[in-house]
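A.B. asks: Just a sequence and a predicted model for now, questions to come.
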Amino acid sequence: MRAFIFIFISALFISGCGAAESDTHNHDGLVIGNHERCHMCGMMVKQYPGPKGSLDLKGNEMQPKFCSTRDMFMFALQPENRRQVEALWVHDMAATDWQHPEDEHFIDATKAWYVYGSNRKAVMGVAVAPFSTLAAAEAFAQQYGGAVFEYDEITLELLSAK
């Protein structure tokens, strides 16, 4: 009987650990191919300067890519899309080149700081420039203008105002 209880409790612990792992999102290996098109506008993602974005959708193997973080947010913040988004990834612009952002510099969009309204343009006009630290975002805003925002402050109203 003790052996049965031990096996039962062990199975509960093991299944609990597995569930926790499946709920995590990982951007390792996130690659934007040279011929991938923006999920929002259809433009070639890598042909243009500025930060790019990608997201994970619930129950979907496809990982939409975006030629700009602005397009990514315009898609992800739509009420019909918002509930389907599991994770969002953006380039850390403090760690990569503005003209050619590199795939190994993706960060969790929900933990990033953003500068919006700067004079650094991206493919779709005004850039939503992401940074992994507040200090980097503030330094960028001081150099190029714009205001610093947290993830939750990026809204459709903000993006539609400019």
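C.D. replies: Done, it's in. In this text, all values refer to a predicted model and were calculated from it rather than measured experimentally.
A.B. asks: Every contact and neighbour count from this point should use C-alpha atoms.
C.D. replies: OK.
A.B. asks: how about the helices of the protein, start to end?
C.D. replies: Assigned by DSSP state H, the chain shows helices spanning 2-22, 69-76, 79-82, 134-144, 156-160.
A.B. asks: Tell me which of these sits nearest to Gly53.
C.D. replies: helix 69-76 (5.1 Å; C-alpha to C-alpha).
A.B. asks: by contact count, what packs against the closest one?
C.D. replies: Of the remaining helices and strands, those touching helix 69-76 by 3 or more C-alpha pairs under 8 Å, 6 or more residues apart in numbering; DSSP states H and E are strand 53-57, strand 125-131, helix 156-160.
A.B. asks: And here is the other one:
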Amino acid sequence: MTEEFSIREKRFNRWITIISIAIPLVVVLLFAYKIPNAEPLSFLPPIYASINGLTAVLLIMAVVAIKKGKRELHEKLMTACILLSALFLVMYVAYHMTSETTVFGGEGAIKYVYYFLLLTHIVLSISVVPLVLITYSKAYLGDYTVHRLWAKFTFPIWLYVAISGVVVYLMISPYYPY
């Protein structure tokens, strides 16, 4: 490992740490803030749920692409997944800044399933941020051996977050007030 590589990696790690802490903090702060007299952005939940679904599909396509040796396609698909995840986050926060929280109305066992999925989705969505950034940075720096090791952990967590986001939306959508 060269000194230049080490310096670049340290810079990436510093930014990864900052971003991984800042995103959840900013989301919590913005989630708690309601824009006064704002029109609810009630059209957003099906859009951002669809973005989660598309992200899941593209993640699977990216894995297939790399297994077939199509590295350039893999890189483009993974970049698209990161951009889609960022777009999801912006829409999600915008919706919650303009709308009241919807309460799940299901009863019995389905209520526990919903809250289990929601809780694991939230916890893993927070943890997937640094995982994605570390995995992406390893590829960007050309450290493909370490990139593959990180990707083995990152991929299933990211895929779970994307799919569980769709399932959570489908489960709560009948209870939206709009």
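C.D. replies: Looks like it arrived, so ask away. Note that the structure is a prediction, hence the values are computed from the model and not measured.
A.B. asks: Once they're superposed, what TM-score comes out?
C.D. replies: The TM-score (TM-score structural alignment, normalised by the length of the first structure) is 0.29; 78 aligned residues with a C-alpha RMSD of 4.9 Å.
A.B. asks: if we can go back for a sec, from the helices and strands packed on helix 69-76 of the first structure, which stretch is densest packed?
C.D. replies: Compared across these, strand 125-131 shows the largest average neighbour count, a mean of 26 (mean count of other C-alpha atoms under 10 Å).
A.B. asks: In terms of secondary structure, what does that one contact?
C.D. replies: helix 69-76, strand 85-91, strand 113-122.
A.B. asks: Can you say which of the ones you listed is nearest to Glu157 of the first structure?
C.D. replies: Nearest of these (C-alpha to C-alpha): helix 69-76, 10.0 Å.
A.B. asks: The residue lying closest to Asn81 of the first structure once chain neighbours are set aside: how many residues sit nearby?
C.D. replies: Once flanking residues are discounted, Asn81 of the first structure sits nearest to Phe75: 6.8 Å by C-alpha to C-alpha, 6 or more residues apart in numbering. Other residues near Phe75 of the first structure number 19, with proximity taken as other C-alpha atoms under 10 Å.
A.B. asks: I'd guessed Phe75 of the first structure sits against Thr69; true?
C.D. replies: No - with contact defined as C-alpha atoms under 8 Å, Phe75 of the first structure does not reach Thr69; the gap is 9.8 Å.
A.B. asks: so which of the helices and strands packed on helix 69-76 of the first structure gets nearest Glu86 of the first structure?
C.D. replies: Among those, the nearest to Glu86 of the first structure by C-alpha to C-alpha is strand 53-57 (5.4 Å).
A.B. asks: tell me the angle of that closest one relative to strand 85-91?
C.D. replies: Angle, strand 53-57 of the first structure to strand 85-91, by axes from the mean of the first three to the mean of the last three C-alpha atoms, to 10 degrees: 160 degrees.
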